Each structure stands twice: as C-alpha cells, then as structure tokens.
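K.L.:
quick one, structure for this:
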Amino acid sequence: MTVATRQFRTHVERNLDVLGAEPGRTAVLHKDRRFSAGELRGLVYRMARALLAQGVRRGQVVTLLSGNLPETIAARYAANLIGCPVNHLYNKLSAEVQTTIVRDVETQVLVVDTAYAARAAEITGRAPVAHVLTLGPSDIGRSLLDLAAEESAEPFPGLARPEDICTIRHTGGTTGHPKAICTSFGQVPAQDDAIPGWAGPVRYLLCTTLAHAGGTMADHALRSGGSVRLLEDFDAAMVLATIERDRITHTFMLPPLLYQLVDHPDSVGTDTSSLTHIWYGGCQSSPARIADALRRFGPVLNQFYGQNEAGGISRLSAEDHDPDRPELLRSAGKALDGVEIAIRDEAGDDLPRGEHGEICVRSSGIMQGYWKQPELTAEVLRDGWLHTGDVGYLDEEGYLTIVDRLKDMIVVVGGHVYTTELEDLLNSHPQVRQTAVFGVPDANRMERVHAAVVREPGGDLDQQALRDMVRAARGPMYEPERVLFVGMLPLTDAGKPDKKLLRRQVESEPAAA
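P.N.:
Predicted coordinates for the structure are as follows:
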C-alpha cells in the first residue's frame, strides 16, 4: 500500500470526525428518538466491527433493504468504513426486480429493516446470500444491533482504497433489467463538493428515500455539523408541520412532491420562514409550478441536475430563480465547478449554442461504469465523456435546458414530441396542477401522445379543452390522443412520475373517452 493510499480518508471518515468533535449534540431524529453525534458515531464503529467478526471483508457487497432509520445510516457508514460497496434497494420495487439486483451484484450481506422481513425472506428464497442481518429482532437472520452491542466503539482507520467501489446505484428497474452504476470512494468527494449551501446550523429534513439523492444530502448535513430529521415517507401535511416545528433549514424533494407541498391546504398557514434551501431535482420541473413555489416559499429554491452515472452536472441557484427572468425557470442552470458540458449530435460532433442534442458530460465525478457490463459502459462512456441520454441545449449565457430523455421523446408522424415541452404547456392552464406526458404504441407500433393530468379541485376542465389548447399553441403533432384525468400521479420510489406504470395501464385498458 502506498503512502498516498494510507493517507486517503473516505467521506465516511470525514463525517465520523465531525460527529466526534461534538458528541453531545443531536445528530439524527426519527419519530421521538434522538441520536446524539457520539451515539451515531459509536454505532458505526460497533457495526463495522460486527461485520468484520461475521467474516465480511473489503470489496464484498452489502445490500440494504431498509427504510429511513438512523440505523440505516449507521449500517451504510459501517459497510463503507470496512471497504464494502453499498447497494441500497428501493423499497417499492417488485420482489422480482429486487431479487435480480441482489443476485446481479453478488450480494454477500443483506441488511434488513424488520418492516421488510417478509420481503427479505422472499428475496433470499430466490437468491440466497451468505449473511442476513437485521436492524432489530426477527426470525430471518441475526440482529446486527445485538452483534454490534458486543463490540467496541473505539475508532479505527477505514479499510477502503480510492479505487474501491463505494456505492452501487440502480437506474431503471420498474421494467426490464436494471443497470448497476458503480462509483468509487475516490470519486465521492468530487460529487459531494459539487453541492454548495451547507454552511451554518443546518437542520435538514429527509422526506424522500435514503436510497436516492436525499440520502446524499443527509451526508452533507451531518458533515456540516448539522442535524437530520428522518420521515419514513413523503406526506405533505407532515412535511409542513415538521418544517414549522423543527425550524427546518434545508430539504430536498422531487418536483411532483414540491407541487404537492405548494397545493396542500396547510401550506398557506404554515410558518416556513426557517427554510434557507429547498433543493429540488431528479426529474423535469414545470416553470409555472416552480413560479408557484417561489411565490409561496420565497427565494430559497435551488435546482440540482445530475445523474447517478454523472454525479452533479448543473445548478440553478436561488439567485437564478428570478421572477423578472421567467425563462430561467425552464433551465437547469449552469455547470457546476469542475464539470464540462457539451451538446452533441448523433455523430458525436459538438453543436452550436441553442441547438438541441444529447447532453454529454466530463468531470471527476463520473461513474466507474456499470457493474460487470463493459459493453454497456463503453456505449455511454467514450473518450472520458458520459453520454447522458438527455436531450438539451446551452444558451449564450451557458444556461443548460433539458428538453427530454432520449428514451422518453415520442416519435410521431412528422417529427418528435418533447414530453417536457408539452407538460410545460399543459401545466400553464389555470385548472391544471400536474401532468405527465408519455407515448403509447398503437397496433402499427406508431407512438401516440398521451397525457395524465391532475386537475384543480372543483374545476370543469375536460379532455377536449386541453386538446384544443395544445393544437392552437403547438399544432396537431403535439395534440394528445388521450388525456387521462387522475387524482394523483403515480410516483416511483424516488418521487418521479411513473410513466412506465401509466403506459402499462393504458396498454392494458380499452381507450375510454
């Protein structure tokens, strides 16, 4: 081992150092439980020793099937501390997809929240793992908490090396074969440092899953010396009440969840003055709805655009959320420090400012590759550039606008329909709250435009009125063949509109009026 390797310290060790500096302060809150910084730090070292005592070794994959618990954070840190890659399952995926993931990444340890014990038994019945450890009493495996209680909380140096895999995150997974994205320990600091705004007494609210970007931001909050309040799932009324009660300063949510917060009846009467940063991202946002959020919460909105494959790419800062420049609300901001963005055509040539093409990114935060899929890795990583699969353009000031995902772009007779452009138009109607636009193939395998729409309560908006509006504004090519009015958009575990589910629903039902 070289001197440089011995001096390398992971993001987990940096967080543990901060926790150890003020052991008595509150670090994590969950329901009526409070974990001090010292208690969380001690639990990490105890869990790490317990894993080693079970024979777990550096490089072996630890998969988490667990909700938003303090113990989940500790287990993730403990596994990373001993050099193990962590793969955190989305809890709402099917058992079949979860089993595929567990098997594909060669899971050696499955750490299970007891709330998911039945699902864990189903998964391990199909894909046996060497160790099943639970975060509480259960019949499906040994309690990691009991094992940890027998170990020392004394610190020890981390075992990870810069080139070791730190995280394995999956993209897709609701249909088809999920792709496992690998990020090394050496890359994590570059990804972490790309997100500014964590100075001062941070009180962070996690109201999305720890398995997604919200979990990364929880790490930022702890590293800043702040605290993390964990909610088990997103509920707009609960989020608003928690912001007021705990004087929350930072939170993260996907745009559809932000719209729910704005639209909730409690929103107007809730004191949200403590907020300094509402981070949002993960899927396309509607300029009209972001303007609503800006009016409601003030100049605290920060958009973050990134991918698991790329880490952070760009940011639309609070200052860029300018009511006098509404066109900026359509953009994803400017490139983060250390990130290069190019817009390229199908031949890989750079396009001039203003022209639509694939967004390509180069930075130190780009993934190592897809787990044991070198051919797929070579498709998206070429000459140091990641081909994101997103369509967009750069303007003369360097603001990046995302137009669509290549796979979501609807190919129709006469051209392409960019789903986000149509969603923006539909969302501009005063009786529309949220929309999701998607393509559905007909009997001849030609795609037809469909839209799922959440209406304002009490309105009389009908399908034909929206179709007429679209035809007048964008022409017949963009006019939806069918508008489905729904009470709420179905969302994925991460909080994105589940267009795959909507598409399946339409394909399995007769085309009702």
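K.L.:
only C-alpha atoms for contact and neighbour calcs from this point on.
P.N.:
Will do.
K.L.:
just confirm Val228 is within a strand.
P.N.:
Yes. Under DSSP: H, G, I helix; E, B strand; the rest coil, Val228 falls within a strand.
K.L.:
isn't it right up against His220?
P.N.:
No. Counting by Cα atoms under 8 Å, Val228 does not reach His220; the two are 9.8 Å apart.
K.L.:
in stretch 112-119, which residues are buried?
P.N.:
Val112, Asp113, Thr114, Ala117, Arg119 (16 or more other Cα atoms under 10 Å).
K.L.:
for stretch 228-247, same thing?
P.N.:
For stretch 228-247, burial by neighbour count (16+ other Cα under 10 Å) applies to Val228, Arg229, Leu230, Leu231, Phe234, Ala236, Val239, Leu240, Ala241, Thr242, Ile243, Arg247.
K.L.:
what of stretch 386-398?
P.N.:
Applying 16+ other Cα under 10 Å to stretch 386-398 flags Leu386, His387, Thr388, Gly389, Asp390, Val391, Gly392, Tyr393, Leu394 as buried.
K.L.:
just the helices in the stretch 301-450 of the chain please.
P.N.:
374-380, 419-427 (DSSP state H, counting those that start in this stretch).
K.L.:
most tightly packed of these?
P.N.:
helix 419-427 (a mean of 22; mean count of other Cα atoms under 10 Å).
K.L.:
show me what that helix is packed against.
P.N.:
The helices and strands touching helix 419-427, judged by 3 or more Cα pairs under 8 Å, 6 or more residues apart in numbering; DSSP states H and E, are helix 287-297, strand 400-405, strand 432-441, helix 463-474.
K.L.:
Gly172: which of the buried residues of stretch 386-398 is nearest?
P.N.:
Each of these was scored against Gly172 by Cα to Cα, and Gly389 proved nearest at 13.0 Å.
K.L.:
let's see this one next, to set against the first:
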Amino acid sequence: MPADPYPRPVLDLLMAAGNRPVFEHGARIVTGEQMLGLVRRVAAGLRAAAIGPGDGVAMMLGVTPEAFAAMIAGHVVGARIVGVRPGMPDGQLRHVLRDITAVVTDAATGPEHAPRTLTVSDLLAAPDDPLRLSGRPHDVARLLYTSGSTGAPKACAQTYAAMNAAWTARPEAWPPAIRELASRLQRYLVFGSLSSQVMMEYGVLTLAAGGTMVVADPPVFPDAITGHRASASVITVPRLYKLVAAQRGDPVDLSSLRALMVSGSPLEASRLREALDVLGPVVFHGYGQTETGTISMATPSDVPPSVGFPPEVIDVEIRHTDGSPVPAGADGELYVRTPAQAIGYWAEPAETAEVFIDGWVRTRDLGHFDKEGRLYLVGRARDVIIVNAELHYAGPIERVLATSSDLAEAYVIGAPDEDTGEAVHAFVVPAANRTPDLGALRTLVSRQLGDACVPLTITVLDEAPLAPSGKPDKRLLKPAIPQAKNALP
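P.N.:
Next comes the predicted model:
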C-alpha cells in the first residue's frame, strides 16, 4: 500500500498526464496539470474554511472540472465526502446531510438545512497552498449511498485505507477484464453526478488509461455518443435496450464506440446477445455493489449470461441460507470480500451487523460458479414472493418473461393476496413495434416455472419508473397494481 494516503494515486495520475487533456466540458479543455491546479486551490480553500480530518462535507455539484477537483480536494484535506444525487427528495436530503460540517455547491446558496454552505468559486479564491495529504487510514473517506431499490438508501462507509487499496488508479493491479476495458476509454462520457460511485470510478480508470472524461449534457443516446465522438459510457439496462431499438429502427454511425459499461441491474442473456449483435463487441457487463465496489466484469467475448471471472484479489463464496458452503455449481447466496469494501453502514449498527459479517459482505444476491470459474447471477435473496407458503424468486420469473420477443423489459413484484398470501404481479415494457400477447406470457411462465409463478396481473408500461440513480425502481410499481388499466386479471 502506498505510504501517502488517498488520493495520492489520483494526484500521481494527474501529474503524469501533464499537458494531456483529462476533462472536456463543452469547448473547455482541462489538462492534467490544470486539474491538479484546481485540486490544489480547492484544497487550500477548504483548509482556509477550517475543513479537515473527520469533517463531513456534502458535495452538491454538477458535472464539471471543478466538481471533479472538489471531490479529490476533499480527500486531500482528509474530510468525509458525502455525494448528493440530483433530484433527491427533501426528506432523503435531510437524512443525507446529517453529521456534516459543510455543503459545497456550484450555486450561491445551499439547502435550507445545511449547517454551512461553501461555493466552489469562493474555495478557488483562497490563497494557493502546497498539497498536503491529511487523510488518516481508518477515518471514513466517503459515504456512498445505496440506490434504495430494495429498501431505504443506506450510507456505505469507505475508509481512506480501503480507497488506497483499490486497484482502479493502479494499472499494474488491473485484472484482465479491466485491462481490456481500459484500452477502450479514450473518450469516456460523464453525466448525472460525480457522486455516483460507478461514474467516478470509471473516471479515475479513464485517467489511468490515458483517456479523457467528456461531459455529456444531456446524456441522450445515441446523440451523446455521436456528438462527442465517445468511445465509452456507462449505461443502464433500460437505456441499453432503447439504444439497441434505436439502432435497429434508425441506425446512426457509432463507429467511435468501443465500450458500454452496463450497470445497475442484471442483463438478460438474450438481450445481451441482441445488443452485441446490433452494437458490436462493445458491451461490458459489470457486477458490483455499493458495499463492495466491482466484484466481477464480463467482457464482450465472455459467455452470456455470466458476469465474468472475479479477480484474484476478490474472494467470493457461495453459501446456503444458514451460512454453510453449497456444492460446486449449485445456487446459493454470494458472500464477498474485496480490498476496497466498506466497513459498514454509517450510523446504522443493526443493518451493518446483518450485512458485514466477519470481514465478508453478504450481498443477498443468488448465484453460482461454473466449472471454469465464471460467476452467474440468478436473483436476489430478498426479492421473493410467498405464494401459498412457498417462496418464489422474482428474478427467474422476470427472466422467463424477458425471453419473449414481444418484450424489452419485465419486472415482477409481490403483493398481498387474500387467497394465496401473496401474488405475483408483472409489469412489462413492449419491444419496439410489438404488442404483447398477455395470455401467451402467462402460458410461458406456467410452462417453465409452474402455475404458482404465473402473474395474477400483467401491466403494460411505456417505460419503467426510475430511481434518482437512474435504475429501475420496482417499489414505485406497487401503487399501480390496483389501477392496472392494461392488466390481465
């Protein structure tokens, strides 16, 4: 581990970049040397504002060179950085801003309940000061909030030691799949929020790979790819499906594109094959959690629907519900141990005890290894529906529905039912120019999984509701069950 604390690896990358462009924001080009100057000035401003080790600093910033510099500068002074996603409801925002010292914003004012607001422009006006790294190994370096797609968002606490142990900024430590991805990151689109773990991690990887982060505003596909001559981007599963449909119907020149990093939710095997067929060998399917960081990644040449081979530095065990190991090839719950994992959930000891167990992270994802060591995911341990006292996982039902050529997306949830305790309810998004046969969908599920898994209702949607993170949020579907106008009873 490096002698200096994080963010020394990132600062070294910026120093090595020198006059090479590392960030492109519209017509503005920022070199490594210039970005290093921004980091130094923002860090000086934070010190002048008496921000240091142990202080909580919330970053409410857009996607700009200054925002990237502010995130890194906060670590320079040893603060606990809290990223705030755009569009967060007021109640959640109040929760996220607990235990903080200051909010850093682009605007002149911050949220009403912020204890103190610091603007980027004010921080940059402070007298210059040499970089002094103040992060302490066991202090919390950042709080990363889970998406909340299976419950209330929780803050994963990652220490300075854990961030230093991450391999993202160290090419010599890259596993093979990441090395292949890095070779394609010449122009990586950034959008949404740099408080996103995925967005920031791939940004640092881009720096290490010698590439440039390019701001896409707005992040509309495929226009953002063609307009910015992008070679790489993060993409959610719904956006990937829409991009594939768009290319089938009205194709544009995507010759610059070399990597799409699918993130946020599982990608059904047939849809992955379709994406590779339409877009070419550009789809990288990553698997990870906010609690652990990247666990595994499938390259375009990997075998669908595996999520690739976990790197040697990451331990993955498949266990029964009682914690005992399962036989090779059998499904079970994934327990993971990574060098850069969180130490727990901030200020939530009960939740921490349930997930962080003896140095392992209980993912609550279900999966197995094949004989070659590829990892496969089959569902979430908690995404279950209890029909007539029998557990049925939503994941397999969703995957069966997704095999229909009439569908682009399928989501399954459970709801109380007077006859069976709980019942299965499905929400589907049609494929382009298709009208789903709802009766045929029910028959499809019945034949493959049995009658207990057949959806009581099937609701046709134009698109799935999204959480602020951009992931599909199945919780938002529950209120629609009684008013399912297009449902099949």
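K.L.:
so what number do they get for TM-score?
P.N.:
The TM-score (TM-score structural alignment, normalised by the length of structure 2) is 0.90; 478 aligned residues with a Cα RMSD of 2.6 Å.
K.L.:
sorry, back to before: next step: the buried residues of stretch 112-119 of structure 1 restricted to strands.
P.N.:
Cross-referencing these against strands under DSSP state E gives Val112.
K.L.:
closest one of the buried residues of stretch 112-119 of structure 1 to Ala318 of structure 1?
P.N.:
Comparing the buried residues of stretch 112-119 of structure 1 against Ala318 of structure 1 with Cα to Cα places Asp113 closest, at 37.0 Å.
K.L.:
ok, the closest one touching Thr134?
P.N.:
Yes. Under the criterion of Cα under 8 Å, Asp113 of structure 1 makes contact with Thr134 at 6.0 Å.
K.L.:
who touches both of these two?
P.N.:
Here Asp113 of structure 1 and Thr134 have no joint contacts, going by Cα atoms under 8 Å, 6 or more residues apart in numbering.
K.L.:
what's the burial count for the closest residue to Ala107 of structure 2 other than its chain neighbours?
P.N.:
Using Cα to Cα, 6 or more residues apart in numbering and skipping the chain neighbours, the partner closest in space to Ala107 of structure 2 is Thr119 (6.5 Å). Around Thr119 of structure 2 there are 18 other residues, counting by other Cα atoms under 10 Å.
K.L.:
and Ile290 of structure 1, what's its match in structure 2?
P.N.:
Alignment note: Ile290 of structure 1 maps to Leu272 in structure 2; criterion TM-score structural alignment.
K.L.:
hmm, I was thinking of Leu254 of structure 1
P.N.:
So, by TM-score structural alignment, Leu254 of structure 1 is matched to Thr236.
K.L.:
mind checking how far that match is from Leu131 of structure 2?
P.N.:
Separation of Thr236 of structure 2 from Leu131 of structure 2 (Cα to Cα, to the nearest Å): 37 Å.
K.L.:
ok, the two, which is more surrounded?
P.N.:
Ranked by neighbour count (other Cα under 10 Å), Thr236 of structure 2 and Leu131 place Thr236 first, with 20 against 17.
K.L.:
surely that one touches Val262?
P.N.:
Yes. If you go by Cα under 8 Å, Thr236 of structure 2 and Val262 touch, sitting 5.5 Å apart.
K.L.:
enumerate every residue touching the match of Leu254 of structure 1.
P.N.:
Contacts of Thr236 of structure 2 (Cα under 8 Å, 6+ apart): Val262, Ser263, Gly264, Ser265, Gly470, Lys471.
K.L.:
now for those, which pair is the farthest apart?
P.N.:
It's Val262 and Gly470 that sit farthest apart of the contacts of Thr236 of structure 2, by Cα to Cα, at 12.1 Å.
K.L.:
and these two? Which one has more around it.
P.N.:
Neighbours per residue, other Cα under 10 Å: of Val262 of structure 2 and Gly470, the larger number sits with Val262, 24 against 17.
K.L.:
quickly find the element holding the aligned partner of Tyr188 of structure 2 in structure 1.
P.N.:
If you follow Tyr188 of structure 2 across to structure 1 using TM-score structural alignment, you land on Tyr204. Following DSSP states H and E, one finds Tyr204 of structure 1 within strand 203-206.
K.L.:
enumerate the positions of the very next helix or strand once past that strand that are buried.
P.N.:
Beyond strand 203-206 of structure 1 on the C-terminal side, the first helix or strand identified by DSSP H and E is helix 213-223. For helix 213-223 of structure 1, the neighbour count (16+ other Cα under 10 Å) marks Ala213, Gly214, Gly215, Met217, Ala218, Asp219, His220, Ala221, Leu222, Arg223 as buried.
K.L.:
quick one, what contacts the aligned residue in structure 2 for the third one?
P.N.:
Looking back up the chat, that one is Gly215 of structure 1. Aligned counterpart of Gly215 of structure 1 in structure 2: Met200 (TM-score structural alignment). By Cα under 8 Å, 6+ apart, Met200 of structure 2 lies in contact with Leu194.
K.L.:
so the longest helix anywhere in structure 2 matches what in structure 1?
P.N.:
In structure 2, taking DSSP state H as the definition, the longest helix is helix 32-48. On structure 1, the counterpart of helix 32-48 of structure 2 by TM-score structural alignment is residues 37-53.
K.L.:
mean shift of that stretch relative to structure 2?
P.N.:
Compared with structure 2 after fitting, stretch 37-53 of structure 1 deviates on average by 1.3 Å (mean Cα distance after the TM-score superposition for structure 1).
K.L.:
mind listing the strands for the stretch 151-300 of structure 1?
P.N.:
For the stretch 151-300 of structure 1, strands defined by DSSP state E, counting those that start in this stretch occupy the ranges 165-171, 179-184, 203-206, 227-230, 250-253, 277-281.
K.L.:
and these: which comes nearest Ala512 of structure 1?
P.N.:
Per Cα to Cα, nearest to Ala512 of structure 1 of those: strand 165-171, 32.5 Å.
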